[in-house]
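Visitor: Dropping the sequence and predicted coords here.
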Amino acid sequence: MKITREMIEKSYDYAKKVYHKKIDKTSAANSLYREIGMHQGSAYHYIEAFCSMMQGKKYTRTINTEATRYYLENIYKDYGVDQLRIALKAVEQHTDYYGKLGRGNLRSIEKLVNEYKTQLGKMS
């Protein structure tokens, strides 16, 4: 099933709630399934990616480029430039991890990271 823009936006909203301990991951994933038909496994991976971004930790399940961009844009809007730097570190670790698996690279996400790093360089 294709991940829609609505799924990306809703998963971001639920991921924030999980991160701030207002709801648990399983309940959030189930809500995403009930509300918009997002498969619970995908929902769980998207929530996990957000939480990893917030902590600057590598995540191992890929979210699509559109979702990565949406998450980074909204982390910047909601939490500021310092948190964006932390999130970018997590995304970079993810692309490095994925590249080492021998299944190819995440070129579009790597390009996105470089875009953001360039923008951050101009802000400093």
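Guide: It's in. Residues are numbered from 1 along each chain as shown.

Visitor: CA atoms for contacts and neighbours, from now on please.
Guide: OK.

Visitor: separation between residue 28 and residue 11?
Guide: Using Cα to Cα, to the nearest Å, one gets 8 Å for the distance from residue 28 to residue 11.

Visitor: Second structure follows, compare the two:
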Amino acid sequence: MEITLDMSKGALIIAKKVFSGELTRSEGKIEINKRTGMNEGSAQDFITIFLAMMSGKVYKRTFNNVTNKFLLESIRQEFGDESYRKALNAVQQHIEYYSTLGKGNLTGLQQIINQMK
């Protein structure tokens, strides 16, 4: 199932609750599934990616470029420049990690990062 922008918008509301400690990761993935129809595995990945972006740490799962760009724009808008820089760093680390897997490069995502820096 493709993750749509509407799904991502709904998932972000829940992921922010996980980030703030209002929900556990497990509660968050179930809630995302209920609200957006995103399967629980993808919902778990969404939360993991959002939390990694907020902390500036590498993540290993991949989402579509629309979702990645939406997350970066939302983080900048809602959390400010410092969090945005951490998120950009996390995505760059993810791109570098992915390139070591022998599955190709995330050139579209790299272009987004280059544009947004």
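Guide: Structure received. None of these values were measured; they are calculated from a predicted model.

Visitor: Residue 28 and residue 11 of the first structure: which has the busier surroundings?
Guide: Taking neighbours as other Cα atoms under 10 Å, residue 28 of the first structure and residue 11 compare with residue 11 leading, 26 against 23.

Visitor: can you give me the helices in the second structure?
Guide: 5-19, 25-36, 40-55, 65-79, 81-99, 107-116 (DSSP state H).

Visitor: Next, the mean deviation of the fifth one compared to the first structure.
Guide: If I follow you right, that is helix 81-99 of the second structure. Following the fit onto the first structure, the mean deviation recorded for helix 81-99 of the second structure is 0.5 Å by mean Cα distance after the TM-score superposition for the first structure.

Visitor: got a list of contacts for that helix?
Guide: With Cα atoms under 8 Å, 6 or more residues apart in numbering as the test, helix 81-99 of the second structure has contacts from 52-60, 72, 75-76, 104-106, 109-110, 113, 117.

Visitor: Give me the buried entries from these.
Guide: 52-59, 72, 75-76, 109-110, 113 (16 or more other Cα atoms under 10 Å).

Visitor: isn't residue 47 of the second structure right next to residue 25, touching?
Guide: Yes: assessed by Cα atoms under 8 Å, residue 47 of the second structure is found in contact with residue 25 at 7.1 Å.
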